[in-house]
Structures are given as structure tokens and as C-alpha cells.
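Participant: Build me a model from this:
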Amino acid sequence: MEVLPPARILPSAVEVTHDAYEQAYKELAKMLDGRYPLSFKRAVFISENAYFDSRLDYEEFNSQIVALSQLCRLLKTSNDPYFLYDRADKELVARNAAIFMMMKDSTRLGKGRVVAPFRYDFDDFNGDADWRKMFVSKLLISHKGNCHSLPFLYKMIADETGAPTWLSLAPNHIYLKQHNQKDGWYNTELTSRTFPNDAWLTASGYISKETIVSGIYMDTLSAKQNVVLCLVDLAKGYERRVGPAAAEPFILKCTELALLHFPHYINAQLLRAEALRHQFERQQSTATSQQAFAAMEAAYTRIFETGYREMPAQMYTDWLQAVVKEKAKYQTQH
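Facilitator: So this is what the prediction gives:
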């Protein structure tokens, strides 16, 4: 049963919410400019904690990640004798294998204790009705997540255990990239718990050659870029709490900083362009309308030049179903 703090905001709590988001922004900004060390785990927590007006407990959040990481280390040790991979990077590959095993299957701890696997939650998978559906804190409670929270959790555990893993972007989607000496680069898809190749992702995921060349999709993200993802999540969460109009200045501030450190991040570009469009629509009959139009036009031109084309919501839903069907087909054949 999920037990999460209420998401509804009361008029008297607006100032509290604003302060929580401002504090979160400042901490993420300090990570990005080098004043604080980069920590993806901390950045994820910061972006989620602000949504709850800073009422979550970082020590509790951290202890859950550490406990899962320790479980993965135990799984690796117990399965080492049966691990058939024989290249020089066996240790690193085994660390990733243990995380995947823990997330994919039930893990028995003895005395009837079982850690449930982490499954895909098809209910409101974009967080349209409830933004908390995107959160790792929700995933840790329910063991159900989406293509946002599942790879985020995997990445945090990988950071704890020293498993080389990179987040990567596709339209409306986040997945994982890894590398080994035997196969080279490969992908891990937690939606279906499979390892699709780049060609399959390109063919089925609405990814064009232009979007790959421009760097908005299918590249490995750096530690700093991972934190930028959380900064944009922070802006989106604030928009959900107070509404688009009230959130506009904060969105523009967050996306400006995000694009300073990750110029190709398409979600930051899209969020910024939408905020600038709303700004222009309000100022059409004012003296500043021409300036507002120029800013909006530049933002949308930049997006167009990346090769980005909007993936319809139904197409993404169909893509998710195709991923599940592909997995079922593979299991039947093998």
C-alpha cells in the first residue's frame, strides 16, 4: 500500500512550496557549478522532496538505496560461481547483472522474507494525473514505476556498487546504456526487462538520424547531465503544484540553467519554449510583445533544428505495448 504525503496545495501553503522549490534549485545549482559535489542520488531526492514541501527524509531515502545496493552485492557474490562471462571486465559486468537480477526477479532473503521485483506501472505512466507517479520515492514504496523512476533507481544503485551504467534518452523515455568487452555497447530496457539493440530502438522509438546527430537522443549522459534531468523535473513539479502561469518565472530560471549545462536536453528546450509561448500570448498587445515573440521563435527554431518531432501520446502507448509483446514473443520462442 502506498503511503505518500498529500500532493494538494492550499492557498496558505503557497509560500512554503515556493521556499521549498527555491531551496532545491539553489542546491542543484551549486552541484552544477561545482560548489557542491555532483550526486545523482541527492539530486533525485531534492527534486522529489520539494514537491512535498521538504517533508521527506533524506536519511530514510538514502538508507533504502544503500540496502538495495547491499542486496545486489550479496546477489553478485552468491552468483559469481555460476557467471559464465569470462572477459577481463567480468567483475564490472557481474555488478550490473546483479542489479538487473534484483530488479527483475523476487529475491529471497530467508525466513520467509522476499524482496519483490520492480515492475512497470502502466497506470498514468506519464504522471499526467499524479506527478508522484514519476518518483523514485513512490517506486521504493510500491515496487511499481515507469521509464523515469526505474532507470533512475538502477542508476543510483549502480553508482553505489560501482557498476558502469549510463542513462540515455529516447522520445518520452529514459533507458540505460552499458558496455562490456565481449559485446561492446548494449542497452538495458527496464520497461520490458530486455536488452534491445540500437537498431530496434531507432525503428520502434520514433528516433530519426537527425535527432541522433544533434545529440538529443541515444547518447550517454554525464554525471552533470544527470543532475540537469533532476533540475527540469524540479521545474515540472513546481508547475504541477502551482499551475503554469504562476510557475513560469521558475520554469524559465530552471531551464536557462539546465541548457547552460546541457544545451541538447530536449525536455528543457520544450519546457522553456512552452513557457515563452505563454509569455508571448499574454503580452501580444503590449510594448514588449515583439521581444517576447523573438524569444519564443528562437526557442522553437532551436528545437526544430535538432530534428525533433513530437511523438503522439498514443504512439508512445503503442510503443510500450510493442515492447511488452516483443518480450513475450521472445520468451515463447526460447
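Participant: alpha carbons only for contacts and neighbour counts from here, please
Facilitator: Fine.
Participant: Go through stretch 178-198 and flag the buried ones.
Facilitator: Neighbour counts over stretch 178-198 (16 or more other CA atoms under 10 Å) mark 178-179, 187-194, 196 as buried.
Participant: try stretch 323-334
Facilitator: Under the neighbour-count criterion of 16+ other CA under 10 Å, stretch 323-334 has 323, 327 buried.
Participant: do the same with stretch 302-318
Facilitator: 302-303, 306-308, 316.
Participant: just stretch 25-34 next, same as before
Facilitator: By neighbour count with 16+ other CA under 10 Å, stretch 25-34 contains the buried residues 25, 27-29, 31-32.
Participant: And those residues, which is closest to Pro151?
Facilitator: Nearest to Pro151 out of these is Leu28 (CA to CA; 20.0 Å).
Participant: structure for this one too, so we can compare:
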Amino acid sequence: MKYFILTLFVLLSNLVKAQDNRFYDDAFLTIDNMLTNKQPYSFKTAVLNVEEAYYQGKLDTAEVSRKIKFMANFAKKIVQNRDLTYEEKDKAAVSKYAAIFSVICQKTPIIVNSDTLEYKAFSYDFNDVFGHKDLSNLFVSKLVNTQKGNCNSLPYLYKILAEEIGADANLALAPNHIYIKHNIKSIGWYNTELTSGIFPQDAWLMASGFVHLDAIQNGVYMKALTNRESLALCLVDLANAYNRSFPKNDGTFPLRCALRALEVHPYLITALILKAETYKAQYQKLDSADSKAKELVTLLNKEYKHIHEVGYRNMPEGMYLEWLLSLKTERKKYEDVRLTH
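Facilitator: Alright, predicted model coming up:
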């Protein structure tokens, strides 16, 4: 009887685990289907699938989508009612970029009947910036529900809103950081920094001291990511969420995500680090004399060497926050004046 109960318990535990994994498998399949053109591309769908997997299907995606739709419609209204002093052929696109920036970064008056209300801008949340305590602090769903976000959720929301109103937006990476890059006819490429609400020069990115020239040349940092490469970024997010949900996993699923992401963008630094860290976690579970352990050490050393060679340098979290704050304290030094004329 005891054996039967134990067997039943094991079977039920495995069933629950399989159901938990299903959300992650479904999210991976959704993103992979977009990459193989088996279903329409949608950055919003990819992002919310990752978050829903973490919440095990309990995220109210309909409510999150409703709030995103409201912001998208608000951006459209701004485009309709504001005429930019910009006369290049891409004025329609630039008007959309400016509208999304206003929705996220600027207090905007709204006339409702005879009353004038003030739309509240999003703010930077300095609580648990890296999601160490709670991974959901990095989520778009958390951002739209609280209007507080960080360098992960804010640029993700910007890209989502851009696609909702028929505009393009390129994510770009810096050490521990994500921002937006646009290319317009008047000045070419420029940066949009949503955590501070300004348009910084590349000099600000270089000022961190952790952007190696090799990293720029290899597209590790400061590269305008394509839509496909942004989906690869979501695969890394999915793996990180899985590791948080199942800290004792065997590494199979995270490696699957990392390898698929690297097929899309071979120099995606978050995927390269995920791959190396997964090998490290696998190695730490084995006896050092095990042949598999020796194989993993070889792989691990190879990965770390490659990561260094492509230009990655680890930026301490404290230094990152100081660098981020430098945009406000030294705004005049780093602001791209081409966008203020």
C-alpha cells in the first residue's frame, strides 16, 4: 500500500511538473513559429507569452492588451492633433516616434468634455532594478499596471506601441541595458533613452567604460536589433524565467532557448552568457572526476573565452546605476542636440 501511495505521489508530481513546463514549451513554440514564419510576427505576443509562462497561465493578458491598446490609441490621437516642425519625407514615421515618446515620458494634457486632465508619464522604478527579488519587476505587464518600469520593460513597451500604431522601433543593447534606436532622414541614427526621457549621444554609452570596441564591431552592443533578433532576446527572457521557476532544472530547456537565439543572432550577448552559465550550473552538479564534468569544463572555458573575445566586459551593478543616473546629472553633456533644433 505504501509503495502504491509513493508511486501515485511521484506520478502526480510528474504530471504537475509537465503541466508547469507546458507553458514554457508553448511560449518557445510561439516564438519559434514566428522565426520560421509559421505564424505572424508580433513582439507583443512574444513578450506576453514569456510573462504568461512565468505566471503559469494566470496572467490577465486581455487586460494588459487592453491597456496597451489604450496607450496606442492615445499615441494615434497625439499624431492626429500635433504637427511637428519636421519637413522630411519620413515625417509621418517621426510623428509616431514622437507620440510614443510623449505617451511614455511626458506629462500630456487631455481634454475630457470641458475638463483638462493631465496624463501621467511613466517613471523609473529603482526598486529591484535587475529583478533579483522578483523577476516580474522586469515585465511589461507590471509596467502597464503600475506605470513604473526599468530599462527592460520601458523599451519593450515602446517597441510594442510602435508596432501597434504601424511604426518600426529597434531595440539596442548596452551593458546591463536596453534602449531604442531610430534612423530618420534628417540626422540618421539616434538613441532614445526611456529611463530618463532624453535622446543621448553615443558618447554616453561609451562613457560607461564597459563598451569595448570589439563589442561594437561584433554587434554585441549599440546595434539596432532586427525584429527577428528581438524575438531571440525574448527566448533568453524565457530561459531566465524558466530558471527562476525551476532553479533545479537540468539545463536542457535554457540551452534550447540559448542555442535557438544564437542561430538568429550569433553575437547576442545575453544568449552567450546564458549558454555559459547553463554549462556552469550543469558542471556544479557533477563530480569533478566525471567524464561529463571534464567535457563541461572544456565547453565552459571555450564559452568564456569567446565571450571575452567578442568584447563583453562585466559591468558591476552599482556602476551601472551610477552610469544610468549620469544622464540626469550631466544631461547637457550627453544629450543629442540635433534633436532639439
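Participant: TM-score for these two?
Facilitator: Aligned and superposed, the two chains score 0.90 in TM-score terms (TM-score structural alignment, normalised by the length of structure 1); 320 aligned residues with a CA RMSD of 2.2 Å.
Participant: Serialize the buried residues of stretch 178-198 of structure 1 to JSON lines and add fields for distance to Val242 of structure 1 and secondary structure.
Facilitator: Listed next are the buried residues of stretch 178-198 of structure 1 as JSON lines, based on distance: CA to CA, whole Å; DSSP: H, G, I helix; E, B strand; the rest coil:
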{"residue": "Gln178", "distance to Val242 of structure 1": "38", "secondary structure": "strand"}
{"residue": "His179", "distance to Val242 of structure 1": "42", "secondary structure": "strand"}
{"residue": "Asn187", "distance to Val242 of structure 1": "37", "secondary structure": "strand"}
{"residue": "Thr188", "distance to Val242 of structure 1": "36", "secondary structure": "strand"}
{"residue": "Glu189", "distance to Val242 of structure 1": "33", "secondary structure": "strand"}
{"residue": "Leu190", "distance to Val242 of structure 1": "32", "secondary structure": "coil"}
{"residue": "Thr191", "distance to Val242 of structure 1": "31", "secondary structure": "coil"}
{"residue": "Ser192", "distance to Val242 of structure 1": "34", "secondary structure": "coil"}
{"residue": "Arg193", "distance to Val242 of structure 1": "36", "secondary structure": "coil"}
{"residue": "Thr194", "distance to Val242 of structure 1": "38", "secondary structure": "strand"}
{"residue": "Pro196", "distance to Val242 of structure 1": "39", "secondary structure": "coil"}
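Participant: quick one: the counterpart of Ile174 of structure 1 in structure 2 from Lys107 of structure 2, how far?
Facilitator: Per TM-score structural alignment, the equivalent position to Ile174 of structure 1 in structure 2 is Ile178. Between Ile178 of structure 2 and Lys107 of structure 2 the distance is 23 Å, computed by CA to CA, to the nearest Å.
Participant: Which residue in structure 2 aligns with Arg193 of structure 1?
Facilitator: Using TM-score structural alignment, Arg193 of structure 1 pairs with Gly197 in structure 2.
Participant: Buried residues of the one helix or strand Asp26 of structure 2 maps to, list them for me.
Facilitator: Using DSSP states H and E, Asp26 of structure 2 maps to helix 2-35. Buried residues in helix 2-35 of structure 2, counted by 16+ other CA under 10 Å: 20-21, 23-24, 27-28, 30-32, 34-35.
Participant: aligned partner of Asn301 of structure 2 in structure 1?
Facilitator: Matched across to structure 1, Asn301 of structure 2 falls on Glu297, judged by TM-score structural alignment.
Participant: do the same with Leu235 of structure 2
Facilitator: Using TM-score structural alignment, Leu235 of structure 2 pairs with Leu231 in structure 1.
Participant: Does that match lie in a helix or a strand, and which?
Facilitator: helix 223-242.
Participant: Next, the mean deviation of that helix compared to structure 2.
Facilitator: Compared with structure 2 after the fit, helix 223-242 of structure 1 shows a mean deviation of 0.9 Å (mean CA distance after the TM-score superposition for structure 1).
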